[in-house]
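Student: Quick one, fold the following:
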Amino acid sequence: MRKHVSLLLAVSVLVFLMAPVDLWLAPNYWVKSAVKLVLFVVMPIGLNHLFKWVELRNLLSLKQKGRKLLVIGSLVIYIFIVGIYLIIGRWFDLGGVTIALEETMAINRDNFIFVALYIPIVNAFVEEFFFRGILFLALTKYIKMGYAYLISAGIFSVYHVAIMTNWFSAPLFLLLVFSLLVAGLLFNWINAKTDSIYASYFIHAASNLAINTIGLHLFGLLPF
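Tutor: Here you go, the predicted model:
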């Protein structure tokens, strides 16, 4: 089996296995996070050892290249997301977000601060390792760059959209789909420029931190 075929097959299966855990099976966010660590980190490392898709030592090394991009990009994305919320947030009904979080992930006002810290620090790294490291940077070795961009960003977007299908109204949901696809393409571009997952990890973490800042406001924990 060609390496890119085995890679795409493995990623598709792991995302497929994670979807029902996110949507229905796991009783709370921490259980889901533990399963996600197994499916998106532990199993890919084992499969990569078998199929030799990418050199993990090189993938996980912190390179000098792109540090300015990392800092500037992180600040810009945080300010942009929070700024957009402050400008257009009042036009959308976001009350269902906190209800959906409590019903599907057992995330509530009491534990959201801990979740808000875990997501940018740990979860962002897990996703960058899986979607950009194991998937995108490995794919660029075997298929055309453009295809690698679209496949990785597409799978990244579909995975998140499936989780949040019932969280938002139709207009906001469509905006979310577009935003996730653009974010996936942006993260891929950053990885291609730096040959590392760390730049996109920090920018991804900044994005999560901005979204969690909004979440703190929605839960009434941060007035602004």
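
Student: rest of the way, CA atoms for contacts and neighbours
Tutor: Noted.

Student: Setting aside sequence neighbours, what's the nearest residue to the spatially most central residue of the chain?
Tutor: Central residue of the chain (CA atoms, centre = their mean): residue 127, 4.9 Å from the mean position. Excluding the flanking residues, the one nearest residue 127 by CA to CA, 6 or more residues apart in numbering is residue 40, at 7.3 Å.

Student: What is the neighbour count of the one you found?
Tutor: Residue 40: 21 surrounding residues under other CA atoms under 10 Å.

Student: do the same with residue 107
Tutor: What residue 107 shows, counting by other CA under 10 Å, is a neighbour count of 20.

Student: where's the nearest residue to it once chain neighbours are set aside, which helix or strand?
Tutor: Spatial nearest neighbour of residue 107, excluding adjacent residues (CA to CA, 6+ apart): residue 101 at 5.3 Å. With secondary structure defined by DSSP states H and E, residue 101 is part of helix 95-105.

Student: which residues are in contact with that helix?
Tutor: Helix 95-105 is contacted from outside by 23-24, 26-29, 107-108, 166-168, 215, 218-219, using CA atoms under 8 Å, 6 or more residues apart in numbering.

Student: cool, stretch 202-218 as well?
Tutor: 70, 73-75, 77-79, 81-82, 85, 94-95, 98, 112-113, 116-117, 119-121, 124-125, 128, 187, 222-224.

Student: hang on, the earlier thing: give me the three-state assignment for the residue nearest to the centre of the chain.
Tutor: Here residue 127 is recorded as helix under DSSP: H, G, I helix; E, B strand; the rest coil.

Student: Quick check: it vs residue 61, distance?
Tutor: Distance, residue 127 to residue 61, using CA to CA, to the nearest Å: 17 Å.

Student: ok, which stretches of this protein are strands?
Tutor: Applying DSSP state E to the chain gives no strands.

Student: Longest helix in it, please.
Tutor: helix 170-194 (DSSP state H).

Student: buried set for it?
Tutor: Within helix 170-194, the residues that count as buried by 16 or more other CA atoms under 10 Å are 173, 176-177, 180-181, 183-188, 190-192, 194.

Student: and for comparison, fold this next one:
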Amino acid sequence: MNKQKTLGIIIFIIISCSVMAIIETIIEPSYVIKSAAKVLFFLIVPLIFLKLQNGKIFNNSFKLNAKNIIKLSALGAIVYVVIMVAFFLTRGLFDYSALVESLSADQQVSPSSFIWIAMYISFCNSLLEEFMFRYVAFIKLSEFTTKTVAYIFSSVMFSVYHVAMIGGSFPLPLLLLSLVGLAVGGAIFNFVDDKNKNIYNSWIVHMFADFAIMTIWFIHI
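Tutor: Predicted structure coming up:
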């Protein structure tokens, strides 16, 4: 265990997520500018930070395994079905149309731009988040502290970050449900990566979760 490096990663993650939250919820630039900022603070700056802190960055966490892709795609498909079933079971409880309308306004999404933004969120944004929350906040953090601390910190930050992005659009019951659900989802993503320390595992599952969210968004946009 290395308390100095552990604290360094924790502080770095909190600052990076806070900066992105300010950019997305207060400054509110165009979607292109927000996306560029996320590449900067969730990829480029973390790479520089890790290089300065540890020296070695790229390892087995970035190697593709064809056998795992098939298995994880099946798991991702199950996640997609679970989310869609939950949506159909709860649409009588929550006004998803109003929710999507609010989110679309907050994220500057129109019917004409939806497909491109949906593709970016599903494929690119999900990878940026896996790099930050799984590679930096879980895999790298677990090298310097206990696995339990890494699991909890990564999952909680993943949840709080997303709720900060969408909180104003959600009613309180759905906000609390999202907070818990995202934390559990983050823990599942960590578990998927834990065995061989490969972020592509969780990225595939994350993509399918985003596919489900984009499907719900598309239904109501």
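
Student: among the contacts of helix 95-105 of structure 1, which are in helices?
Tutor: The helices, defined by DSSP H, take in 29, 215, 218 from these.

Student: Next, count neighbours for whatever residue of structure 2 lines up with the second one.
Tutor: Okay, so that is residue 215 of structure 1. Matched to structure 2 by TM-score structural alignment, residue 215 of structure 1 sits across from residue 217. Residue 217 of structure 2 has 19 neighbours, counted by other CA under 10 Å.

Student: Residue 147 of structure 2 now?
Tutor: If you count neighbours by other CA under 10 Å, residue 147 of structure 2 ends up with 15.

Student: Give me the aligned partner of it over in structure 1.
Tutor: Under TM-score structural alignment, residue 147 of structure 2 pairs with residue 145 in structure 1.

Student: Not counting sequence-adjacent ones, nearest residue to the counterpart of residue 8 of structure 1 in structure 2?
Tutor: In structure 2, the residue paired with residue 8 of structure 1 according to TM-score structural alignment is residue 10. Leaving aside its sequence neighbours, residue 10 of structure 2 sits nearest to residue 137 (CA to CA, 6+ apart; 7.3 Å).

Student: Next up, the contacts around the one you found.
Tutor: 9, 10, 13, 150, 153, 154.

Student: Roughly how far does it sit from residue 40 of structure 2?
Tutor: Distance, residue 137 of structure 2 to residue 40 of structure 2, using CA to CA: 17 Å.

Student: same deal with residue 181 of structure 2?
Tutor: Distance from residue 181 of structure 2 to residue 40 of structure 2, by CA to CA: 27 Å.

Student: Who wins on neighbours among the contacts of residue 137 of structure 2?
Tutor: Busiest of the contacts of residue 137 of structure 2 [other CA under 10 Å] is residue 154, holding 27 neighbours.

Student: How about that one: what's its closest non-neighbour residue?
Tutor: Residue 154 of structure 2 sits nearest to residue 137 (CA to CA, 6+ apart), 5.2 Å away.

Student: Likewise for residue 196 of structure 1?
Tutor: Leaving aside its sequence neighbours, residue 196 of structure 1 sits nearest to residue 59 (CA to CA, 6+ apart; 5.9 Å).

Student: and that neighbour, how far is that from residue 31 of structure 1?
Tutor: Residue 59 of structure 1 is 27 Å from residue 31 of structure 1, where distance means CA to CA.

Student: which of the two has more neighbours?
Tutor: For residue 59 of structure 1 versus residue 31, neighbours defined as other CA under 10 Å are more numerous around residue 59 (19 against 14).

Student: aligned partner of that one in structure 2?
Tutor: Aligned counterpart of residue 59 of structure 1 in structure 2: residue 61 (TM-score structural alignment).

Student: wouldn't that match be in contact with residue 194 here?
Tutor: No: judged on CA atoms under 8 Å, residue 61 of structure 2 makes no contact with residue 194 at a distance of 10.2 Å.

Student: re the thing from before, counterpart of the residue nearest to residue 107 of structure 1 in structure 2?
Tutor: Using TM-score structural alignment, residue 101 of structure 1 pairs with residue 103 in structure 2.

Student: Quick one: map residue 168 of structure 1 onto structure 2.
Tutor: Matched to structure 2 by TM-score structural alignment, residue 168 of structure 1 sits across from residue 170.

Student: tally of neighbours for residue 66 of structure 1?
Tutor: 16.

Student: Isn't it up against residue 196?
Tutor: No: using CA under 8 Å, residue 66 of structure 1 is not in contact with residue 196, being 9.2 Å away.

Student: most residues in a single helix of structure 2, which one?
Tutor: Assignment by DSSP H gives helix 66-90 as the longest helix of structure 2.

Student: Report the mean deviation for it after fitting onto structure 1.
Tutor: After superposition onto structure 1, helix 66-90 of structure 2 sits on average 2.0 Å from its aligned residues (mean CA distance after the TM-score superposition for structure 1).

Student: helices or strands up against that helix?
Tutor: helix 199-220 (3 or more CA pairs under 8 Å, 6 or more residues apart in numbering; DSSP states H and E).

Student: Relative to structure 1, what is the average displacement of the helix it packs on?
Tutor: Relative to structure 1, helix 199-220 of structure 2 is 0.4 Å off (mean CA distance after the TM-score superposition for structure 1).

Student: Name the residues of that helix that are buried.
Tutor: Buried residues in helix 199-220 of structure 2, counted by 16+ other CA under 10 Å: 199-214, 216-217.
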